[in-house]
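**Q** Only the shape, not the letters, is given here:
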């Protein structure tokens, strides 16, 4: 067992309650209200919620509320554009498609690197993706990034399946457990649970080489850049908390993800720890894959650039100011 792992378990098991961060603001008069949505209920889209629960955004006079959780990537992007909320955790594909439609949405950060965080889970007797021919597969939506990547993976295996949009991972899990579907896409936490409990087979989904993202709008940037800058400071501080304080983070995320088994929560934290980036500068190395998917619907997708869909200036400013380096100074 590594030194980090031993220390992590000591911190976790010794934490009877989740400590509150010091200095949480109690002044409602000066708080700026900010609404956020998430496409998925997943650890890699938990940064806004975690920062709000831990008091990080409150310390910055931001009252952050999650007004839509696990509503689907396309829905999160569409709601952001409508003005239902100011920020959203979603995928690159919904953002790129909305930009190609002429809508206002922009990527501000990529909290993690790209990693296999979702899996096509099949019943025990279906040992390969080709076995899904003519079968029913549970997905989140018809057009979201995860759902499109799932369909592509199955089609590459030579199978033509039917797809049931079930909106949430927990519904996909329940439907697969009940035998209502033959397979379904699930996040890494439910991948381990399903394999252990039901003997399901797991096949990783690779989402175009682009990670999950955190987005806002150019309109908000133009009208209140300091608010966006302050949110991004809190966002980076929350990633620092995630990477350095498992005693606080693991109990919170176990509650957020409804994980009752503390060992499962600890293992999931350890799995995600290395993929969260200290500096979440927008990184879209797989953009060509996004272009290839969208060009059949939008001819202008062929010339889509990172600058069209992302604004790295906020993270770049935090880097140049030394803000991020100071957070991690002296091994904290």
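**A** Looks like it came in fine. From a predicted model like this one, the values you see are computed outputs, not experimental measurements.
**Q** going forward, measure contacts and count neighbours with C-alpha atoms only.
**A** Noted.
**Q** Counting neighbours, what do you get for residue 99?
**A** By other C-alpha atoms under 10 Å, the residues close to residue 99 number 17.
**Q** And it, how close does it get to residue 225?
**A** In this view, residue 99 and residue 225 are 20 Å apart by C-alpha to C-alpha, to the nearest Å.
**Q** roughly how far is the longest helix seen in the chain from the heart of the chain?
**A** Assignment by DSSP state H gives helix 225-244 as the longest helix of the chain. Taking C-alpha atoms, centre = their mean, to the nearest Å, one finds the center of helix 225-244 at 15 Å from the center of the full chain.
**Q** And that helix, what does it pack against?
**A** helix 47-53, helix 56-59, helix 313-320, helix 323-328 (3 or more C-alpha pairs under 8 Å, 6 or more residues apart in numbering; DSSP states H and E).
**Q** Please name every helix or strand in contact with the second one.
**A** Looking back up the chat, that one is helix 56-59. strand 62-68, helix 225-244.
**Q** Report the distance from that helix to the chain centre.
**A** On the basis of C-alpha atoms, centre = their mean, helix 56-59 sits 20 Å off its chain's mean C-alpha point.
**Q** again with the third one
**A** Put simply, helix 313-320 sits 21 Å off its chain's centre (C-alpha atoms, centre = their mean).
**Q** okay, pairing it with this:
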């Protein structure tokens, strides 16, 4: 998929169409924070997951939010932007080993120590997993 903006004679290429795993959206926290405040983290992940569902399921809201935070006024460009981003947001926002590995490979070009880092030390999937196993995420998309 690519994005054409005829009014500006611009044609943007969608690098995601190459199939490379890249952490499109990342959430980060210190391990100590995750350990000491699991209730806060779980509530945040729950709200974040609900926001993803709203963006994917409620086009009018997605358009308003995108316009607010991007400043895009042109309806055609705004629509193209929502069409571009909505499918890229994962229903269950798990980090991917491949995405983290890709970033570490880029860092390794400048700092060879990144080649020896265990990618799994950067991930805690337990909060998303709990929501998924409880049926919460599936419920956000029921009937869709």
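**A** Great, that's in hand. Here the structure is a predicted model, which is why all the values come from computation and not from measurement.
**Q** Where in the second structure does the longest helix of the first structure fall?
**A** Helix 225-244 of the first structure lines up with residues 38-57 of the second structure when matched by TM-score structural alignment.
**Q** cool, and stretch 7-16 of the first structure?
**A** So stretch 7-16 of the first structure sits over no part of the second structure, by TM-score structural alignment.
**Q** What is the distance between that stretch and the centre of its chain?
**A** In terms of C-alpha atoms, centre = their mean, the centre of stretch 7-16 of the first structure is found 26 Å from the chain centre.
**Q** which other residues reach it?
**A** For stretch 7-16 of the first structure, the surrounding residues in contact (C-alpha atoms under 8 Å, 6 or more residues apart in numbering) are 246-247, 250, 266.
**Q** if we can go back for a sec, buried deepest among the helices and strands packed on helix 225-244 of the first structure, which one?
**A** Among those, ranked by average contacts under mean count of other C-alpha atoms under 10 Å, first place goes to helix 56-59 (a mean of 24).
**Q** which residues in the second structure does that helix match up with?
**A** Using TM-score structural alignment, helix 56-59 of the first structure pairs with nothing in the second structure.
**Q** Next: stretch 147-162 of the first structure.
**A** Using TM-score structural alignment, there is no partner range for stretch 147-162 of the first structure in the second structure.
**Q** repeat for stretch 260-272 of the first structure
**A** Under TM-score structural alignment, the match for stretch 260-272 of the first structure is residues 73-85.
**Q** thinking residue 97 of the second structure is in contact with residue 120, fair?
**A** Yes. Between residue 97 of the second structure and residue 120 there is a contact under C-alpha atoms under 8 Å: 6.7 Å.
**Q** out of those two, which sits in the more crowded spot?
**A** Neighbours around residue 97 of the second structure and residue 120, counted as other C-alpha under 10 Å, are more numerous at residue 97. The numbers are 17 against 13.
**Q** who's in contact with the closest residue in space to the more buried one that isn't next to it in sequence?
**A** Closest residue to residue 97 of the second structure apart from its sequence neighbours, by C-alpha to C-alpha, 6 or more residues apart in numbering: residue 119 at 6.2 Å. Applying C-alpha under 8 Å, 6+ apart to residue 119 of the second structure gives the contacts 97, 100-101.
**Q** Can you tell me how far residue 119 of the second structure is from residue 71 of the second structure?
**A** 36 Å.
**Q** Over in the first structure, see which of the contacts of residue 119 of the second structure survive.
**A** Retained in the first structure: 97, 100, out of the contacts of residue 119 of the second structure (criterion both residues aligned by TM-score structural alignment, their matches' C-alpha atoms under 8 Å).
**Q** Cross the contacts of residue 119 of the second structure against helices and list the overlap.
**A** Per DSSP H, the contacts of residue 119 of the second structure map to helices at 97, 100-101.
**Q** any idea which of these is the one closest to residue 31 of the second structure?
**A** Nearest to residue 31 of the second structure out of those is residue 100 (C-alpha to C-alpha; 16.7 Å).
**Q** Apart from its chain neighbours, what residue comes closest to the closest one?
**A** Nearest to residue 100 of the second structure is residue 119, by C-alpha to C-alpha, 6+ apart, at 6.2 Å.
**Q** To which residue of the first structure is that neighbour aligned?
**A** Aligning on TM-score structural alignment places residue 119 of the second structure opposite residue 306 in the first structure.
**Q** Save the helices and strands packed on helix 56-59 of the first structure as JSON lines, and put in distance to residue 215 of the first structure and mean neighbour count too.
**A** Shown next, in JSON lines, are those (distance: least, C-alpha to C-alpha, whole Å; neighbours: other C-alpha atoms under 10 Å):
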{"stretch": "strand 62-68", "distance to residue 215 of the first structure": "14", "mean neighbour count": "18"}
{"stretch": "helix 225-244", "distance to residue 215 of the first structure": "11", "mean neighbour count": "20"}
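**Q** want to try CSV for the ones you listed, with distance to residue 90 of the first structure as columns?
**A** Shown next, in CSV, are those (distance: least, C-alpha to C-alpha, whole Å):
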stretch, distance to residue 90 of the first structure
strand 62-68, 12
helix 225-244, 15
